[in-house]
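In: give me a 3D structure for the following:
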Amino acid sequence: MIYGSLSVFEGLLLLSNILNAVKIEKLVVPELVQIGNVSEITLHCDFKTMNEGPYSVEWLFNERNVPIYRWNSYSPAKVNGILVDRLDLTFHVSSSVYDKGSILRLVRLDPQLSGDYTCSVTRNGTTVQQTKTMLVFSPERELDLEVRSRSQKSYDVMCTARGVFPQPDLILEYNNKLIPKQHQRIWRSGAELTLYDAESITQLEASCPGTVTCRLTLSEAGYMALKEKTIYTAQLV
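Out: A predicted model of the protein is given here:
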């Protein structure tokens, strides 16, 4: 017997594929998270199946083979790697079985959580995946600008930024123009060496009055901070 142009076997195979189909409708991963603005974030892998039945959900981090989270219908959830001690295991949106494993609430946010998150859903041998990238950035804990007079028109200028992520750019300007021949140094800091400290120093030859600006930029985060000091005479106010 033929259904249209399909044989019975092909028709049954097609029907089986449809019934076993799984589809990720939407993967919700915040693109940008500022430390200090929020205390928790939620990842949501919104997937659909044609009918109820056993399935498994895995979350992968930065294309590594070992899941950072795994849930299936037959065993308790397993948490590994970057999510250990950062996942709220008591959080559930509803009692629906399809919320299990698909919605994760992350706490204890820090820059180590920055990276690519992949949701992988498997049902009856069919696997679908989606990936999104998240940047958890840290604005400066400190931004200090020091200007010392060497002579009537000569100054030592130093700007220091501490506790930022990702890698910053620290630029010195005088009256909104880049100061030439400045030296920038950047190094890792923090307990896990995940943050950055930076400094820029230069010697400035300038006629008074004028404004010295230190411009801190985290280009990946679209973030900028300024520190300014005004020179009135050979002494700073």
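
In: from here on, just use CA atoms for contacts and neighbour counts.
Out: Fine.

In: so where do the helices sit in the chain?
Out: 8-19 (DSSP state H).

In: quick one: contacts for Glu140?
Out: 161-164 (CA atoms under 8 Å, 6 or more residues apart in numbering).

In: next one: the closest residue to it other than its chain neighbours from Arg108, what distance?
Out: Leaving aside its sequence neighbours, Glu140 sits nearest to Val164 (CA to CA, 6 or more residues apart in numbering; 4.9 Å). Per CA to CA, to the nearest Å, Val164 is found 17 Å from Arg108.

In: more crowded one of those two?
Out: Using other CA atoms under 10 Å as the criterion, Val164 and Arg108 rank with Val164 on top: 24 against 14.

In: and the residue nearest the centre of this structure?
Out: Leu135 (1.4 Å; CA atoms, centre = their mean).

In: so what's that one closest to, chain neighbours aside?
Out: Using CA to CA, 6+ apart, the nearest residue to Leu135 is Ser114, at 4.5 Å.

In: also Ser102?
Out: Cys45 (4.9 Å).

In: how about the contacts made by Thr213?
Out: Contacts of Thr213 (CA under 8 Å, 6+ apart): 172-176, 226-229.

In: show the buried residues in the residues you listed.
Out: Listed as buried from the contacts of Thr213 are 172-174, 229; burial here means 16 or more other CA atoms under 10 Å.

In: what's the distance between the residue nearest to Thr202 when sequence neighbours are not counted and Ser39?
Out: Distances taken as CA to CA, 6+ apart put Gln182 closest to Thr202, at 4.6 Å, once the chain neighbours are dropped. For Gln182, the distance to Ser39 (CA to CA) stands at 38 Å.

In: tell me which of the two has more neighbours.
Out: Gln182 (16 against 11).

In: surely that one touches Leu172?
Out: Yes - the pair Gln182 and Leu172 passes the contact test of CA atoms under 8 Å, sitting 7.4 Å apart.

In: any common contacting residues for those two?
Out: 200-201.

In: isn't the residue nearest to Ser102 up against Cys119?
Out: Yes - with contact defined as CA under 8 Å, Cys45 counts as touching Cys119 (6.4 Å).

In: overlap in contacts of those two?
Out: By CA under 8 Å, 6+ apart, the residues touching both Cys45 and Cys119 are Leu27.

In: and of the contacts of Thr213, the nearest to Val157?
Out: Leu172 (8.3 Å; CA to CA).

In: and the gap between that closest one and Ala221?
Out: Counting by CA to CA, the gap from Leu172 to Ala221 is 20 Å.

In: ok, Asn72 next?
Out: 35 Å.

In: check Ile171 too.
Out: 17 Å.

In: kindly report the same for Gln203.
Out: For Gln203, the distance to Ala221 - CA to CA - is 30 Å.

In: what of Val8?
Out: Relative to Ala221, and taking CA to CA, Val8 is found at 56 Å.

In: to compare with the earlier structure, here is another sequence to fold:
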Amino acid sequence: MEAEIIAVAGVDVPVMGDENEKGIKRKEVKRPLDNTRVGKAPGMDGVRADVKGRGRSTISSLVLIPSSTGCNALHITDLDVPKVIQNGSRSSVILDCIYSYEPHDQGSLVVKWFWNHEPEAVYQWIPGKKPEAIGILRGRLNLEYSASKDKYSQHRALEILYPTTELTGFYTCSVSSFHDEEFESKRMIVYAPATRVNVSYHKTTPSTVNVTCDAHGMYPKPLLRLYEGATKQSRSLVKEAHEEVIEAEDGFSVYLQAQMEDRVLKQQETIFECVLSILETEYQVRRNIIYFKRDEKNYNEFLLMMLMIIFTNAPDSHEGKE
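Out: As a prediction, this is how the structure comes out:
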């Protein structure tokens, strides 16, 4: 029997199953004068009640006559989606959508998967029929995979073959019947590590240095940072670094460079460290280089001495002539 909500004209009605002071259950519900039916509902949603006292409630506007079928029987109990996978590291991966249902759901049960919140499903299975892969998952699934022996949840899961970076995104499982619908989403990242990471420096003037970090071949877009200092306690982020990001078919390339004056460097020997990471993963690569800050006075004296040595040892242009 379906529950129905009807309007009540200021009638004092006890909570369902409650009794009045004499132990007699009150069953009468008076309709409003216009006999207006407000609506129907499979459960308790939408009921407005001002509860007064214990065990009794004065329902000022709406009262629900309950259904015997219960509510929210169709329920996703667990959505198992791998959080992080390295590109090319696995032959397949399972995304499972575990749910419970009632007998009255069986005849109209439909399982769908969506990718990146797009309106069109990328997978659909109706018990008794073959599962279908659509869109980005067409040709990427093992459609024979069985997650359960139960014929009403047998093909609820996705077995993605050789997952690659383009399959990164949010996966939403939707389970529905004529009586109810539930959905849940989780993100899966398929990342590609860097093919190379470099750090270098060169002098732009006698008193300045240009430090460069570059990394190539990653996916998704990585985070590249430049630090000055030898340890986590002493190092500081070089905020002056300028970043350039280029996306290509083989992944992202990131370039980071900073020009610094020798006088602002704290130590005579400075360690510069480039740290490459991919957000929401544990992937991280570090590269460092040591820069020796030179003393300008000693450096100038050194250059002068070298010039004197060169000119002193230079052959006489008249030597060997008679």
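
In: just to revisit the earlier point, TSV for the buried ones among the contacts of Thr213 of the first structure, including distance to Gln152 of the first structure?
Out: Formatted as TSV, those follow (distance: CA to CA, whole Å):
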residue	distance to Gln152 of the first structure
Leu172	20
Glu173	19
Tyr174	16
Lys229	17
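
In: tell me the one of those nearest Leu13 of the first structure?
Out: Leu172 (67.4 Å).

In: what is the equivalent residue in the second structure for that closest one?
Out: In the second structure, the residue matched to Leu172 of the first structure (TM-score structural alignment) is Leu226.

In: next up, the contacts around the closest residue to its match other than its chain neighbours.
Out: Excluding its sequence neighbours, the residue lying closest to Leu226 of the second structure (CA to CA, 6+ apart) is Cys274, at 4.7 Å. By CA under 8 Å, 6+ apart, the contact list for Cys274 of the second structure reads 199, 213, 224-227, 286-288.

In: hmm, which of the residues you listed are common to the first structure?
Out: Using both residues aligned by TM-score structural alignment, their matches' CA atoms under 8 Å, the first structure keeps these contacts from the contacts of Cys274 of the second structure: 199, 213, 224-227, 286-288.

In: quick check, nearest of those residues to Gln154 of the second structure?
Out: Leu224 (44.3 Å).

In: burial measure for that closest one, as a count.
Out: 21.

In: before we move on, back to that, residues contacting the residue nearest to Thr202 of the first structure?
Out: Taking CA under 8 Å, 6+ apart, one finds 172, 200-203 in contact with Gln182 of the first structure.

In: nearest to Pro67 of the first structure, of those?
Out: Ser200 (41.1 Å).

In: show me what that closest one aligns to in the second structure.
Out: Aligned partner of Ser200 of the first structure by TM-score structural alignment: Leu256.

In: then Gly115 of the first structure?
Out: Match for Gly115 of the first structure (TM-score structural alignment): Gly169.

In: ok, that match touching Met188?
Out: Yes - between Gly169 of the second structure and Met188 there is a contact under CA under 8 Å: 5.6 Å.

In: these two: which has the busier surroundings?
Out: Met188 (18 against 15).

In: return the residue of the first structure aligned against the more buried one.
Out: In the first structure, Met188 of the second structure lands on Met134 (TM-score structural alignment).

In: quick revisit: distance of the closest residue to the match of Ser200 of the first structure other than its chain neighbours from Asp214 of the second structure?
Out: Using CA to CA, 6+ apart and skipping the chain neighbours, the partner closest in space to Leu256 of the second structure is Glu243 (4.5 Å). Glu243 of the second structure is 10 Å from Asp214 of the second structure, where distance means CA to CA.

In: so what's Ser154 of the first structure up against?
Out: 203-206.

In: could you measure it against Glu205 of the first structure, distance?
Out: According to CA to CA, Ser154 of the first structure and Glu205 of the first structure sit 5 Å apart.

In: repeat that for Lys177 of the first structure.
Out: Distance from Lys177 of the first structure to Glu205 of the first structure, by CA to CA: 13 Å.

In: compare the two and say which is more crowded by neighbours.
Out: Between Lys177 of the first structure and Glu205, Glu205 has the larger neighbour count (other CA under 10 Å), namely 15 against 10.

In: number of residues surrounding Val38 of the first structure?
Out: When neighbours are counted by other CA under 10 Å, Val38 of the first structure comes out with 10.

In: hmm, I typed the wrong one, I wanted Gly36 of the first structure.
Out: Counted with other CA under 10 Å, residues neighbouring Gly36 of the first structure total 11.

In: how about Ile136 of the second structure?
Out: Around Ile136 of the second structure there are 13 residues (other CA under 10 Å).

In: give me the nearest residue to it, chain neighbours excluded.
Out: Per CA to CA, 6+ apart, closest to Ile136 of the second structure is Val122, 6.7 Å.

In: and what of Gln86 of the second structure?
Out: Nearest one to Gln86 of the second structure, counting by CA to CA, 6+ apart, is Tyr191 at 5.1 Å.

In: okay, the one you found and Pro163 of the second structure: tell me how far apart.
Out: For Tyr191 of the second structure, the distance to Pro163 of the second structure - CA to CA - is 10 Å.

In: what do those two both touch?
Out: Common neighbours of Tyr191 of the second structure and Pro163 (CA under 8 Å, 6+ apart) are Asn87.

In: tell me which of these two has more neighbours.
Out: A count of neighbours by other CA under 10 Å puts Tyr191 above the other of Tyr191 of the second structure and Pro163, at 26 against 23.

In: which ones are touching that one?
Out: Here Tyr191 of the second structure is in contact with 84-87, 164-165, 168, 218-220 (CA under 8 Å, 6+ apart).

In: ok, now with 6 Å
Out: Applying CA atoms under 6 Å, 6 or more residues apart in numbering to Tyr191 of the second structure gives the contacts 86-87, 165, 219.

In: now Ile68 of the first structure
Out: Ile68 of the first structure neighbours (CA under 6 Å, 6+ apart): 59-60, 79-81.

In: drop anything exposed from the residues you listed.
Out: By 16+ other CA under 10 Å, those give 59-60, 79 as buried.

In: and the residue nearest to Thr202 of the first structure, what's its match in the second structure?
Out: In the second structure, Gln182 of the first structure lands on Ala241 (TM-score structural alignment).

In: one more: Asp156 of the first structure?
Out: Asp156 of the first structure maps onto Asn210 in the second structure, by TM-score structural alignment.

In: likewise Leu104 of the first structure?
Out: So, by TM-score structural alignment, Leu104 of the first structure is matched to Leu158.

In: residues near the residue nearest to its match when sequence neighbours are not counted, how many?
Out: In space, Leu158 of the second structure comes closest to Leu95 once its chain neighbours are excluded; the distance is 5.1 Å by CA to CA, 6+ apart. Leu95 of the second structure has 20 neighbours, counted by other CA under 10 Å.
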